[in-house]
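Novice: next comes the sequence, and after it the predicted model I'd like to discuss.
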Amino acid sequence: MSKLNIIILTKNEERDIEAAIQNARQCADEVIVVDSGSTDRTAELAEKNGARVLFREWDNDFAAQRNFALTKTDADWVLYLDADERMNDELVHAVKKIVSANPSDAGRKKQYSMQRKSVAFGKKFSYGPLHPDWVTRLFPRESVTWTGKVHEHPECSLPLEKLPGHIEHYTYRNWQEWEEKMARYSTIWAEEAYHKGRRASLPEALLHGIGSLFSTLLLRLGFLDGWMGVCLCCMYFSYTMLKYLKLYGLQQGDTEL
């Protein structure tokens, strides 16, 4: 019978890690937690709940963390979850069905995506920056590698199929969490873009910000999520512009991001 490992990346996730592991164990043969140096009880709680905890020092590279996990398992299948994500019952059943299929089944030659629905600030979002999206997370282990330091993505040549059910993503609980994550992500993005030779001007930073506001508020109908949706679209404008301002700062020799 095929074996599935579920991989969870962590850094100070003691608030979520127990529920994440318990959710993952509904369909996983083993849960692997790749920790990047938590200073809270994340590792302790993960081990208490039956996960295998590995450590890889954080180097601002999410893809490297995900690829590291691939070298530490011989499972037939790998599925990636974040600590703040939960699979619903329908998705758990679908994953079990894929993994339990005969090894000669055509499903072995596919990768699988699943819908993700976001819950933030105590509200479910249906539009705007946090509209439901599809994320590819389930792969035959030897078929996938990850690229990109932030907003990383899998590279896999197998046919893609969508699974029923969904992931619930319990993201930002408050605006402070949003601010901290966006500050970190914008810095990583700017550094990676700079080293790849990308450059930006001040007008470009503003135009990218305006473009993101137009896209999230109008094209993705963010206003339909009410005033909270409108506020989130405005903050996404700020985040997008900040990425390019930090890139511009690097060009000017200002490494204090």
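Specialist: Sure thing, it's come through. Numbering: from 1, shown residues only.

Novice: please count neighbours and contacts with C-alpha atoms only from this point.
Specialist: Noted.

Novice: now the helices for this protein?
Specialist: Along the chain, the segments classed as helices by DSSP state H run 17-24, 42-48, 62-70, 89-100, 175-195, 202-214, 226-251.

Novice: second one coming, line it up with the first:
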Amino acid sequence: MNLSDLLDLLHVPGGVPASALAADLALITSMSPELAAAPLSSSDPAALAAAYDAHRPRPVTAVVLTANEEERIAACLTALADDVDGCLLIDSGSSDGTAEQALRARPGTRILSAPWADDFSRQRNLAFGEVTEGWLCHVDADEVLVPSHAGRLRRALSVLDHLLPGHDFVVSPVIADHGGSVYTNTQRVLRADGSFRFRGRVHEHPYAPGDFAPPRVQVDVRFDHFGYLPEVIEKRGKRELYVRLDRLGRAEEPDNPKWVYYEVRDGLDPAAPEEEVRAAFALLASVTGDMVPDEPGYRTERIVDSWSLLCELAVRLGDTEALRTYTGLLAGAGRTVEATYYRTLVEAGRLLGRLSALVDGIASVESAEEPANRRLMARLFELQSTLALASGRYETVLPAYRKAAERGAGRSVTEDFAMLARVLAEVDA
């Protein structure tokens, strides 16, 4: 029996006896194929469950990079009370009360002073020289484990240790931006005695020797992230910092396409003029193109993401040919949701443009109205009002409806208005 088989048995009544093993195993949501195929020490779920009851979990250490985090550090560490055995702060010269707040929230917290060297990976990798046993859980100071998930991380790591004791891999909890994006491939938890180390000055991830991406396990453990709130980004200058580090990475590794991806993603203003968007598109397309990576690695990790970003830039440029190219690549890479979104956006834009042209076409014959065609003009104005509503030409909706009503038509439009009112009432409710 392999791990995938055991996970499948969770969904079979009586497949895995009710036990701590079954409860903790349910926290695993996905994993790399090589881990799913890993053979287990026994083919008997009951024997695995009994052995798990005697299993002693390895220690878990939270690693937090800090630099003037006195307003955030206590909430971060307090939330981890049930999940970690110790905390290690790697501090880049805080001048506020970060250390005091950390020690008050978590007595016994270790604080390692490490001057900032424009390299997040360097800071994170210092933890491997300080902790050599168990697990290292990298948490940012502005991330907080949600209260309902307290204890889950320790349980997930314990069951993974029990079932995969001879395997080295990384574990990804979910990180959700407050009011924004949700990230699942976070790769934040590593074995302290494992072979993986972080790479990249910024947007860092762990890699195996040879720059290969490590096997991964995703778990149902969520942290809420408050660092990308607009006021926080502005106050702490995050955008400027990330762009500067992106450019340093690109200067050091000019043949690595991911730095161009990051520089465009982090640095291109949403309101940038067309010439800047076009230049960014040309640069990113030149370094990624249609290159299909054989497998994820340090230099190929953002190729597919680059195609998605190229689609976004193509939308801004109105380049339908580029959209067809890169949505095809996204679909081939299994990113069907993104491919469908951009394809739909192109087709919807084309159709809305056609509807808008029909609205204008009706307006162009208004001067040709005469008593003999008044009834037909009424129906045309009714149709114009409906088409204007459908195409977002809202300034035309009511004038066209009034013209239709004056000529004895417009009933279908009032029915549309009534339906829209009911929908909006449901939205408000």
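Specialist: Looks like it arrived, so ask away. What you see is a predicted model; the values in this text were computed from it and never measured.

Novice: what would you report as the TM-score here?
Specialist: Once the chains are laid over each other, their TM-score by TM-score structural alignment, normalised by the length of structure 1 reads 0.71; 213 aligned residues with a Cα RMSD of 3.3 Å.

Novice: for residue 1 of structure 1, which of the helices of structure 1 is the nearest?
Specialist: helix 89-100 (6.4 Å; Cα to Cα).

Novice: counterpart of residue 126 of structure 2 in structure 1?
Specialist: Using TM-score structural alignment to pair residues, one finds that residue 126 of structure 2 aligns to residue 68 in structure 1.

Novice: which non-adjacent residue is nearest residue 99 of structure 1?
Specialist: Counting by Cα to Cα, 6 or more residues apart in numbering, the nearest residue to residue 99 of structure 1 once its immediate chain neighbours are dropped is residue 2, at 5.9 Å.

Novice: report how many residues lie close to the one you found.
Specialist: 14 (other Cα atoms under 10 Å).

Novice: now do residue 33 of structure 2
Specialist: Counted with other Cα under 10 Å, residues neighbouring residue 33 of structure 2 total 12.

Novice: same thing with residue 427 of structure 2?
Specialist: Residue 427 of structure 2 has 8 neighbours, counted by other Cα under 10 Å.

Novice: how close does it sit to residue 23 of structure 2?
Specialist: Shown here: residue 427 of structure 2 relative to residue 23 of structure 2, a distance of 38 Å by Cα to Cα, to the nearest Å.

Novice: ok, now residue 325 of structure 2?
Specialist: Summarising the geometry, the distance separating residue 325 of structure 2 from residue 23 of structure 2, computed by Cα to Cα, is 45 Å.

Novice: please apply the same query to residue 402 of structure 2.
Specialist: Using Cα to Cα, we find residue 402 of structure 2 at a distance of 64 Å from residue 23 of structure 2.

Novice: do residue 67 of structure 2 as well
Specialist: Taken as Cα to Cα, the spacing of residue 67 of structure 2 relative to residue 23 of structure 2 amounts to 38 Å.

Novice: look at those two and report which has more neighbours.
Specialist: Set side by side, residue 67 of structure 2 and residue 23 show more neighbours around residue 67, with 18 against 15, by other Cα under 10 Å.

Novice: give the aligned equivalent of the more buried one in structure 1.
Specialist: If you follow residue 67 of structure 2 across to structure 1 using TM-score structural alignment, you land on residue 11.

Novice: pretty sure its match sits against residue 35.
Specialist: Yes. Using Cα atoms under 8 Å, residue 11 of structure 1 and residue 35 qualify as a contacting pair, with a distance of 5.9 Å.
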